[in-house]
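**Q** coordinates only, sequence not included:
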């Protein structure tokens, strides 16, 4: 995978880059809309391009494996042809679902036995099986199979969890390297740094992963309930070890503030369900701050959602109308809010990139955080 660094902030570790894939070039730092089951909820592929200006989206191995299933995806020619998204795709390996479905799974050396949340059927994910599934899905970037320890957890648990993840990672690499893509374009495997919130385990995990020399690297096991400052501490420690000439992906993060602070630490790639999930519940992210559109103060506010963002959705619809839709539980309200919030998140990382290239990121970031995180 070709990753070109094109800019570096002089006062922090923030950097701008270009990540080349078979389905297009990704300008970093980048935010990836989450399309868990092959769809970003309520958002057409055309809207992802024209309104959101997304460059890459995320899918999930666990959910796609269960539904629509591998046979359908293979016959379709992979997820790109199945869902009509022509840009790059990254797939999460299902490790986080293993974490979140704790009551319905058993973890062993061989892999994970879990019960489907759809119909109660039993399934087994091994590192080898997860690589095979992601080959069939056809994502440009595939993630290694890992175990995500909870927060808080005992040191001994985090250590055993990372050791298991390391053994699984080696099996992932062996299977991935011994197989070929199904659809005629290159795929790339990213390992995931784990180790809980223990510095020595994080350091050991990152150093071992660096030794594998894969195309890029991910930081997992954060944003699972730990304080933000602890998340930043673990991220900073990890970024100092991961090679600068390869992309760094912080999984499942987060708020606008989380993203800007993590960019300053050297992270290039982000994903989170927050813009769509919170949007469906009436929270709007804007260039002036955060809005709870359900509040009565917006009942007669006929101003656009956010003229600064541009785009049809954010400039065409007004706050009073969106409030009406959300309160009435109209599907259109969820769609408008989701598209608007995703456009904001992509605007945010573009702004960060521009300031990195201009050498002004470190002076711009504190002001941006204060403004963007205030409640209106």
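**A** Happy to help now that I have it. None of these values were measured; they are calculated from a predicted model.
**Q** CA only for contacts and neighbour counts going forward, please
**A** Noted.
**Q** flag every buried residue along the top helix by length along the chain.
**A** As assigned by DSSP state H, the longest helix anywhere in the chain is helix 331-358. Buried residues in helix 331-358, defined by neighbour count with 16 or more other C-alpha atoms under 10 Å: 333-353, 355-357.
**Q** what lies in contact with stretch 206-226?
**A** For stretch 206-226, the surrounding residues in contact (C-alpha atoms under 8 Å, 6 or more residues apart in numbering) are 1, 148-152, 188-196, 231, 235, 238, 241-243, 246-254.
**Q** which members of those residues are classed as buried?
**A** Buried among these by 16+ other C-alpha under 10 Å: 1, 148-151, 188-196, 231, 235, 238, 241-243, 246-254.
**Q** residue 130 contacts residue 146, doesn't it?
**A** No: with contact defined as C-alpha atoms under 8 Å, residue 130 does not count as touching residue 146 (10.3 Å).
**Q** and for the two, which residues touch both?
**A** residue 93.
**Q** so these two - more neighbours on which side?
**A** The neighbour comparison of residue 130 against residue 146 (other C-alpha atoms under 10 Å) goes to residue 146, with 30 against 27.
**Q** got a list of what the more buried one touches?
**A** Applying C-alpha under 8 Å, 6+ apart, the residues near residue 146 are 93, 95, 165, 168, 169, 192.
**Q** and the comparison structure, right after this:
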């Protein structure tokens, strides 16, 4: 049985229905994956029916099957790379050094200096010509030939170096080899490569360095990969630069010959770039990938309801984010018409939202246990208790799961355009944001430009 099976494509957008066959079950895409950072969905009793995401860095000492540990059927583990953004660190060719953690992975109070081997300052300059040899370490080179012995020599070097790498640093280092070793033990259905994560606004030459290093790290990870039942997803990088993203795609596609590389992720977004740019990158990158690769496309870090819908229409099959659960703990609950902030519910009275409430309970006919059993007024009253977080989290997770189910049904029934029009009318009214109209232009959806 193949890992990926395409079932149906939308006639009017780039959305599609497909199946991925995992270790214990099959999952129908598109899906949204909630994030269980430490192997626990915070403040939730909700049973996720599809895939849950776990964090490799924070689960590094679990040393057991994550599905058994959580009592779930399917999971994806990230590489630990996101902690490059969220934790104090420095990066070099060996891996990611976390400055607040000792070499055995324990949080430490002592201040350590940054290791001597660190990145040089990269001059900020625009350029169009660049060396496409990922094993050329000169970020100013404009072209030199790749030879297979370069990769072989590099991989051999790290075969020997990783055996003693922890002794070289007085802080915790996450290497591609260590990342995949942890994920192999967690036995996730899908393991993500460790990539060189930088912010979108970083200069272009630093992005070129990140693209090349991420490919080299992918080669190291594949070389060290031991769990043959586990699928590997490489990550497209390149920031906001189309030529660098195309270069990243080109190199990743060469690695899809590996038997375990069965999906590809689009990374490096959701870091403050404009919505228009985000949509253009997802649209163009997905289009290239789908023309040359038969597998799921995972757009990382997408969790706002409107972003999930639009990403699917642009070509995404999978997405994830902490936003639905985190914002629930802060008192915000999702509806088609926008969020309700329960912390200020009495003041707002939600006059700006066309919220239908049945018998003081169900939000827009929501069938989650929270909406079926509790009023908004009750949620407001208990908002300073732990029960509040459980109830709001359950609602938001149900909402996201129900939303992707509705999208799948609309694709199946060939009425995704009608669903998209109805949903965006509810969400934004007559004056839709420019970025939504830009998506309609990208997809040549003329009839949705007006309500």
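**A** Received, thanks. Keep in mind that what you see is a predicted model, and the values were worked out from it rather than measured.
**Q** any idea what the TM-score is?
**A** The TM-score (TM-score structural alignment, normalised by the length of structure 1) is 0.88; 349 aligned residues with a C-alpha RMSD of 1.9 Å.
**Q** hang on, the earlier thing: narrow the contacts of residue 146 of structure 1 to those in strands?
**A** Those of the contacts of residue 146 of structure 1 mapping onto strands are residue 192, per DSSP state E.
**Q** give me the subset of the contacts of residue 146 of structure 1 that lies in helices.
**A** Judged by DSSP H, helices contain the following of these: 95, 165, 168, 169.
**Q** any idea which of the residues you listed is the one closest to residue 260 of structure 1?
**A** residue 95 (25.6 Å; C-alpha to C-alpha).
**Q** spatially nearest residue to the closest one (excluding sequence neighbours)?
**A** Spatial nearest neighbour of residue 95 of structure 1, chain neighbours left out: residue 146 (5.1 Å); criterion: C-alpha to C-alpha, 6 or more residues apart in numbering.
**Q** quick one: residue 401 of structure 2 from residue 62 of structure 2, how far?
**A** 28 Å (C-alpha to C-alpha, to the nearest Å).
**Q** wait, isn't residue 232 of structure 1 in contact with residue 263?
**A** No: taking contacts as C-alpha under 8 Å, residue 232 of structure 1 lies outside contact range of residue 263: 10.4 Å.
**Q** neighbour-wise, which of those two wins?
**A** Ranked by neighbour count (other C-alpha under 10 Å), residue 232 of structure 1 and residue 263 place residue 263 first, with 28 against 18.
**Q** confirm that one sits in a strand?
**A** No: using DSSP: H, G, I helix; E, B strand; the rest coil, the assignment for residue 263 of structure 1 is helix, not a strand.
**Q** residue in structure 2 matching it?
**A** When structure 2 is aligned by TM-score structural alignment, residue 263 of structure 1 is paired with residue 312.
**Q** for residue 318 of structure 2, see how far away that match is.
**A** From residue 312 of structure 2 to residue 318 of structure 2 the distance is 8 Å (C-alpha to C-alpha).
**Q** how much space is there between the closest residue to residue 226 of structure 2 other than its chain neighbours and residue 64 of structure 2?
**A** Spatial nearest neighbour of residue 226 of structure 2, chain neighbours left out: residue 184 (6.8 Å); criterion: C-alpha to C-alpha, 6+ apart. To residue 64 of structure 2, residue 184 of structure 2 is 9 Å away according to C-alpha to C-alpha.
**Q** of these two, who's got more company?
**A** Comparing residue 184 of structure 2 with residue 64 by other C-alpha under 10 Å, the one with more neighbours is residue 184, at 23 against 16.
**Q** the more buried one - that's part of a strand, no?
**A** No: assigned with three-state DSSP, residue 184 of structure 2 falls outside any strand and is helix.
**Q** alignment lookup: it to structure 1.
**A** In structure 1, residue 184 of structure 2 lands on residue 135 (TM-score structural alignment).
**Q** thought that match was touching residue 181?
**A** Yes: using C-alpha under 8 Å, residue 135 of structure 1 makes contact with residue 181 at a distance of 5.9 Å.
**Q** re the thing from before, any chance of the ones in helices among the contacts of residue 146 of structure 1 in TSV, plus distance to residue 126 of structure 1?
**A** Conversion of these to TSV gives the following (distance: C-alpha to C-alpha, whole Å):
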residue	distance to residue 126 of structure 1
95	11
165	11
168	8
169	11
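**Q** tell me the most packed of the residues you listed, by neighbour count.
**A** residue 165 (26 neighbours).
**Q** rewinding a little: from the contacts of residue 146 of structure 1, which is closest to residue 66 of structure 1?
**A** Checking those against residue 66 of structure 1 with C-alpha to C-alpha, the nearest one is residue 93 at 13.0 Å.
**Q** neighbours of the counterpart of the closest one in structure 2, how many?
**A** For residue 93 of structure 1, the aligned residue in structure 2 is residue 79 (criterion: TM-score structural alignment). Residues near residue 79 of structure 2, counting by other C-alpha under 10 Å, number 25.
**Q** list the contacts of residue 79 of structure 2.
**A** 55, 56, 57, 179, 180, 183, 191, 192, 193, 194, 195.
**Q** try 6 Å
**A** Counting by C-alpha atoms under 6 Å, 6 or more residues apart in numbering, residue 79 of structure 2 makes contact with 56, 179, 192, 193, 194.
**Q** just these: which are in strands?
**A** Per DSSP E, the contacts of residue 79 of structure 2 map to strands at residue 192.
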